[in-house]
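Student: structure for this input, please:
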Amino acid sequence: MAAMAPPPAEVEEVPRLPMPSRNPLPLSAAQEAQVREMYHSRVRSYCAAEIKQFADCALGRTFTAPFKCRQQNRAMNNCMITHATQTEQDAAREEWFATRLKRQREREAKEARRIEQERFHKEWWGLPIEDREGDKGRDIMKKAERVGGFPKRDEGQLSKDRHR
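Tutor: Sure thing, here's the model as predicted:
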């Protein structure tokens, strides 16, 4: 009997939350934009076949596309109009509220990555952010960085080519 391999590590499933109420508080402009983007992507996913047909027809055409691809354009627009309903907007809003925890965890992970990168930067360059700002930062920036060049005894002199 062959031993079964353990299943691959799966991404932690984030629970979906219900809508707080049927009439939640108004969302901010950015949140409304996220809901609209979900709504439009849902409608586009329903009409993916029609969009693909129109895109294939219009490929390589310029101003003749509306005339040559009129049938595909109408089919695409009819599909979009059919699926672009208020119930679909409500479903997108419910999905947005349901995925609140997922977005929160993504923001927390992004912040943790930023903090880790900042810590790495401090270690790598040996220059904390506080030292880059203010008078101390300006003094450090005025000092020339030596990345090779002539030994210290040659500083202030003209290049060696001019001494010949």
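
Student: contacts and neighbour counts: CA atoms only from here.
Tutor: Noted.

Student: for the host helix or strand of residue 117, buried residues please.
Tutor: Following DSSP states H and E, one finds residue 117 within helix 100-125. Buried residues in helix 100-125, counted by 16 or more other C-alpha atoms under 10 Å: residue 100.

Student: C-terminal to that helix, what's the next element?
Tutor: Downstream of helix 100-125 (by DSSP H and E), the next one is helix 129-132.

Student: here is a second sequence; please produce its structure as well for comparison:
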Amino acid sequence: MASEGGSDQAPRLPMPSRNPLPLSASQEAQIRDLFYQRVRKKCAAEIKAFADCAMNRTFTAGFACREPHRIMNSCMKAHATQEEQDAAREEWFARRMERAKERERRALRKAEQEAFLREWWGLPEKDREAARKEMERLAQAERVGGFPAASRRAVANQPAAAAAAKREGGENSNNSQSQRQDGTGQGR
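Tutor: Model (predicted):
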């Protein structure tokens, strides 16, 4: 992530909807990590006290540091609320532009490095079509909120596809019945 207190912070976007949006597993993991980070930040003193107590102890840490451990856990439980999780989700959505700029910066650096290596080793230039497609992919926004995948059929086609699959499944089940009836496995 980018620096927290930087002077050149990207403008933050508002939360797109108060209703939970379907996110990918990796996006949910990023939100969860942000949530844990926020809770740990609020309980930093208690965590440090427990860590200082547990330093250079192995088996006895659970017994010797029971009180700091209890204090640390109660602090984390007190701060690990649904409101804090919602705040982490809002912060994740607010940082979309920041992540997009970081992704763009990394992609440009990668392209520069690739061009340098091609020039250094005398490799042929990348064809213009591939470079154009890569730049288009880079310009696309982060997917949030259940955009359909390009490989999925439209909703209007799904009932017809389901009926076709049912018909195919029905034919296959008839074949398996006829194979079982004569016992040969060869069908009729």
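
Student: just the element for the most centrally placed residue in structure 2, please.
Tutor: Nearest residue to the geometric centre of structure 2 (C-alpha atoms, centre = their mean): residue 26, 1.4 Å. Element membership of residue 26 of structure 2 [criterion: DSSP H and E] is helix 25-42.

Student: how close does that helix sit to structure 1?
Tutor: Here helix 25-42 of structure 2, set against structure 1 after superposition, deviates by a mean of 0.3 Å using mean C-alpha distance after the TM-score superposition for structure 1.

Student: just checking, what packs against that helix?
Tutor: helix 66-79, helix 82-94 (3 or more C-alpha pairs under 8 Å, 6 or more residues apart in numbering; DSSP states H and E).

Student: of those helices, which is nearest residue 31 of structure 2?
Tutor: With distances scored as C-alpha to C-alpha, the stretch of the helices and strands packed on helix 25-42 of structure 2 nearest to residue 31 of structure 2 is helix 82-94 (5.8 Å).

Student: now the closest one: which residue numbers in structure 1?
Tutor: Using TM-score structural alignment, helix 82-94 of structure 2 lines up with residues 86-98 of structure 1.

Student: what of stretch 56-64 of structure 2?
Tutor: With TM-score structural alignment as the criterion, stretch 56-64 of structure 2 aligns to 60-68.

Student: ok, now how distant is residue 96 of structure 2 from residue 21 of structure 2?
Tutor: From residue 96 of structure 2 over to residue 21 of structure 2 the distance is 14 Å, taken as C-alpha to C-alpha, to the nearest Å.

Student: then residue 176 of structure 2?
Tutor: Residue 176 of structure 2 is 43 Å from residue 21 of structure 2, where distance means C-alpha to C-alpha.
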